[in-house]
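[1] Structure of the sequence below:
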Amino acid sequence: MSNNIQEMQNVKSLREVNIKDKRVLIRVDFNVPMDSELNISDDTRIREAIPTINYCIDNGAKSIILVSHLGRPQGRSNEFSLKHILKRLERLLAKDVVFVDNLENAQVTLNTLVDGSIVLLENIRFHEGEEKNNPELSQKLASLCDIYVNDAFGTAHRKHSSTYGIANFAKEKVAGLLLKKEIDSFAIALSNPLRPLLLIVGGSKVSSKLTLLKSILDVVDKIIIGGAMSNTFLQAVGYDMKNSLIEENLLEEARNILRNAKEKGVKIYLPVDVVSTDNLKEPKEIKISPAQDIQEGLMAVDIGPATVKLFNEVIRDCETIIWNGPLGVYENQKFSRGTFSISHTIADTYSYSVIGGGDTADAVDKAGNKDGMSFTSTGGGASLELLEGAVLPAFEVLDKRV
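    From the prediction side, this is the model:
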């Protein structure tokens, strides 16, 4: 794992190339959540891209072309148009941005603009070839620029035209400031960490974290398992989890992970008590009970107070903490206490803490602890694959330092 991280750290950075009077295309990640009225509910990913864009402005780029996806559109649709983020982007940059709704018109538009202009292309996933890594689309994108910059860590695990294929045609291809910050932050936690090193893993399914749990045993000292995925582990050690979400086909895998962890001297902590309910949306019963004594007809939806105390003691004893996945159904206020308490404790420590993207970052934000974490990743799937030990495709194709 350490060698793979060093390989990804060895990519050239935007700071290492001359961009003056060059056309710079930046693959950003503006895949932000929106409400039913198409208003941005969290602009973190846009904000994280601003330093790279400003660097290009300050260093005299001839033009700056921004490429991103938004959601999972099936063809063109107003719902997933990047025009909805244009005003927010302009406000954050304090500059006008030219919106181009058709890639075919991009080159013509660029030829008419004054030097230093910023262009935002329409959702790249409106093109069917994007997710298929279509060479023709990759070449069209590359033709718009002298330098390609990947600053979209959230898509770094995808082999798409704008994140992977474009590198076959770009003259220079380098990492943006955010992409470099992401890999360097994970390197601190994984390459030569202060120990003990703790992994906190949660979420709904063991299947989504199976590779992680297998590969991370050679790296970490301790693992906390919570969320619905802990139900499968508790069932595997002989508890009757009643109506809780269980992956029956992975019970033996769970036993193997527990067995391998013991052999490697990695201590795994599971919930000792749980909060359970009869219904997530309209609960009539909410009970706290030992994990092995859930009432008939109820399901575990959060860690209990004794588990919170146990997990918090483990957290305070560790120097490096990686957290990926909430420890309960935190979206429901009634079942958020466990996740939020763990978040508060991590934020209060002096440990180096890395928060995986997606739901974990959202939970930390809702708990009010975002500023208390050492680093919060912008990539859910990408951060997970990185923790699994993979070299992310986006890094594979960027120019390397000699």
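[2] Please count neighbours and contacts with C-alpha atoms only from this point.
    Will do.
[3] End to end on stretch 244-255, go ahead and measure it.
    Distance across stretch 244-255, first residue to last, is 18 Å (CA to CA, to the nearest Å).
[4] Mind listing what's buried along the strand or helix carrying residue 339?
    The secondary structure element spanning residue 339 is helix 337-348 (assigned by DSSP states H and E). Judged by neighbour count (16 or more other CA atoms under 10 Å), helix 337-348 contains these buried residues: 337, 338, 339, 340, 341, 342, 343, 344, 345, 346, 347.
[5] which residues are contacting it?
    With CA atoms under 8 Å, 6 or more residues apart in numbering as the test, helix 337-348 has contacts from 302-305, 308, 311-312, 315-316, 321, 326-328, 330, 353, 363-364, 367, 369, 371-373.
[6] Using neighbour counts, trim the residues you listed to the buried set.
    The neighbour-count criterion (16+ other CA under 10 Å) marks 302-305, 308, 311-312, 315, 321, 326-328, 330, 353, 363-364, 367, 369, 372-373 among the contacts of helix 337-348 as buried.
[7] Inside helices: which ones of these?
    Judged by DSSP state H, these include 305, 308, 311, 312, 315, 363, 364 as members of helices.
[8] Next, the structure of the following sequence, for comparison with the previous one:
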Amino acid sequence: MSYKTLDDLDLSGKTALVRVDVNVPMKDGKVTDDTRIQAILPTVKDILAAGGKPVLLAHFGRPKGKVVPEMSLRVVAPAIEAALGAPVKFAEDCIGDAAASAIAAAAPGEAVLLENTRFHAGEEKNDPALAAEMARLGDVYINDAFSAAHRAHASTEGLARALPAAAGRLMEKELKALAAALSAPERPVVAVVGGAKVSTKLDLLSNLMEKVDAIVIGGGMANTFLAARGIDVGKSLCEHDLADTAREIMAKAEAQGCELVLPTDVVVAREFAANAANETVAADACPADAMILDAGPDSVAVVAAKFEAAKTVVWNGPLGAFEIEPFNAATDAAALKAAALTEAGKLLSVAGGGDTVAALNASGAGAKFSYVSTAGGAFLEWLEGKTLPGVAALEASA
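    Okay, the predicted model is just below:
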């Protein structure tokens, strides 16, 4: 993978159009979680330090190509300014005179935030005319939004072809972490793939089994594989219609020399509720009136042993119904094991996906992983082996 970074550009006196992801949660007009804003600061500060003028392009919500006042990025500008510790001018549009005037009015040391790119229908259609209008505003293009890199939009793909382009610090960090985990990893590599349904992870499993040494399967997905082996899973969440597909996956994994690790014991309950009465049974002993809600302690011990023997762990999805106690136990224990090995310098651990980030943070393990990606869809598509248009455009530009 070859792409330029900020270090390859002369930014002195240049206007840098920076695609960022500041699609942050809001309440009562205030940002409630500024994680994504904090993540873009290294890029913005480095551009300012190099004598450049950072002009931020971003989407906010899903306005579907129309101007929706409540989806204006204006409300995010104060939070960016506070985090950056420097003035941030706001422009009423991301193209045309309004944008050009705001950029011209920004003094050295100031940044500019342009209005929601998705207020234009051409953004999600990757309209070359819109990309050209944006390109007129700057000298160089920096993509620092890996989370939007799986979208071929005007501000993520089109602009990279219209101006000299490079990856921002966050994009660079993300791509390096992913390359270390899957492109040229230290072996053995263990993947953890959890979640409710096998049907949403078919591409992921197919791609991973060609690249990793073992896949730990957890969550509702594991029930489908157990059922495909002829095991009664009671009233558990299970895609019984995918039994043939599960058997094909197991056969393909065996042919690839990739071990599929399924639970050997499970935690079952009669109701899906916090602190519901529960018991731990062998994986093939789920009562007919119960449902499997978590992997059991023996299963966690097997996963821990896999981690002990591994050099690299890639994680996507929980091992059980982590949202409700005590069915978060397996996910928490396995995550803390991976975190401890990472802290000890014995493991490279990379994780991502919405539920995954929430689960790892809830366990307290997230901060100790080598890298946790906040890019849900883009992270998943990367793991699936798909080409990300935003990344491909940076490579083409290089």
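[9] residues in structure 2 matched by stretch 241-254 of structure 1, start to end?
    Per TM-score structural alignment, the counterpart of stretch 241-254 of structure 1 in structure 2 is residues 233-246.
[10] mind checking the end-to-end distance for that stretch?
    Between the opening and closing residues of stretch 233-246 of structure 2 lies a distance of 15 Å (CA to CA).
[11] Now do the residue of structure 1 most remote from its centre against residue 105 of structure 1, distance only.
    Outermost residue of structure 1 with respect to the C-alpha centroid, by CA atoms, centre = their mean, is residue 112; its distance is 37.2 Å. Computed as CA to CA, the residue 112 of structure 1 to residue 105 of structure 1 distance reads 11 Å.
[12] Repeat that for residue 23 of structure 1.
    Here the distance between residue 23 of structure 1 and residue 105 of structure 1 works out to 16 Å (CA to CA).
[13] Please say which of these two ends up with more neighbours.
    When neighbours are counted by other CA atoms under 10 Å, residue 23 of structure 1 and residue 105 differ, and residue 23 comes out ahead with 24 against 11.
[14] contacting residues around the counterpart of that one in structure 2?
    In the superposition onto structure 2, residue 23 of structure 1 corresponds to residue 15 when matched by TM-score structural alignment. Contacts for residue 15 of structure 2 were tallied using CA under 8 Å, 6+ apart; they are 52, 53, 54, 55, 137, 138, 139, 140.
[15] gap between the aligned partner of residue 182 of structure 1 in structure 2 and residue 51 of structure 2?
    Under the alignment (TM-score structural alignment), residue 182 of structure 1 pairs with residue 174 in structure 2. Separation of residue 174 of structure 2 from residue 51 of structure 2 (CA to CA) stands at 25 Å.
[16] between the two, which one's more packed in?
    When residue 174 of structure 2 and residue 51 are compared on other CA under 10 Å, the one with more neighbours turns out to be residue 174, at 23 against 17.
[17] if we can go back for a sec, what about the match of residue 182 of structure 1, distance to residue 160 of structure 2?
    With distances defined as CA to CA, the gap from residue 174 of structure 2 to residue 160 of structure 2 amounts to 18 Å.
[18] can you check residue 6 of structure 2 too?
    Relative to residue 160 of structure 2, residue 6 of structure 2 is positioned 14 Å away (CA to CA).
[19] Same drill for those two, tell me which one is more crowded.
    For residue 6 of structure 2 and residue 160, the more surrounded residue by other CA under 10 Å is residue 160, and the numbers stand at 28 against 18.
[20] tell me the SS of the aligned residue in structure 1 for the more buried one?
    Aligned by TM-score structural alignment, residue 160 of structure 2 pairs with residue 167 of structure 1. The three-state label given to residue 167 of structure 1 by DSSP: H, G, I helix; E, B strand; the rest coil is helix.
[21] Show the contacting residues for residue 167 of structure 1.
    For residue 167 of structure 1, the contact set (CA under 8 Å, 6+ apart) comprises 138, 142, 148, 173, 397, 398.
[22] Of those, which ones are shared with structure 2?
    Under the criterion both residues aligned by TM-score structural alignment, their matches' CA atoms under 8 Å, the contacts of residue 167 of structure 1 that remain in contact after alignment to structure 2 are 148, 173, 397, 398.
[23] out of those residues, which are inside strands?
    Members of those lying in strands (criterion: DSSP state E): 148, 173.
[24] could the kept ones among the contacts of residue 167 of structure 1 go into a markdown table alongside distance to residue 227 of structure 1 and neighbour count?
    As requested, these are exported to a markdown table (distance: CA to CA, whole Å; neighbours: other CA atoms under 10 Å):
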| residue | distance to residue 227 of structure 1 | neighbour count |
| --- | --- | --- |
| 148 | 40 | 29 |
| 173 | 40 | 28 |
| 397 | 36 | 17 |
| 398 | 37 | 25 |
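[25] Tell me which two in the kept ones among the contacts of residue 167 of structure 1 are the farthest apart.
    For these, the maximum inter-member distance is 11.1 Å, found between 148 and 397 (CA to CA).
[26] Need the residues touching each of these two.
    167, 173.
[27] returning to what we had before: biggest separation within the contacts of residue 15 of structure 2, which pair?
    Of all pairs drawn from the contacts of residue 15 of structure 2, the greatest distance, 13.5 Å, lies between 52 and 137 (CA to CA).
[28] thinking again about what came up before, what lines up against the residue farthest from the centre of structure 1 once you look at structure 2?
    The pairwise alignment with structure 2 assigns residue 112 of structure 1 to residue 105, based on TM-score structural alignment.
[29] Distance check, that match against residue 111 of structure 2.
    When CA to CA is applied, the distance between residue 105 of structure 2 and residue 111 of structure 2 equals 10 Å.
[30] Check residue 334 of structure 2 too.
    Using CA to CA, which is the criterion applied here, residue 334 of structure 2 is 43 Å from residue 111 of structure 2.
[31] now residue 337 of structure 2
    Relative to residue 111 of structure 2, residue 337 of structure 2 is positioned 42 Å away (CA to CA).
[32] now do residue 195 of structure 2
    Counting by CA to CA, the separation of residue 195 of structure 2 from residue 111 of structure 2 is 40 Å.
[33] Brilliant, that's me finished.
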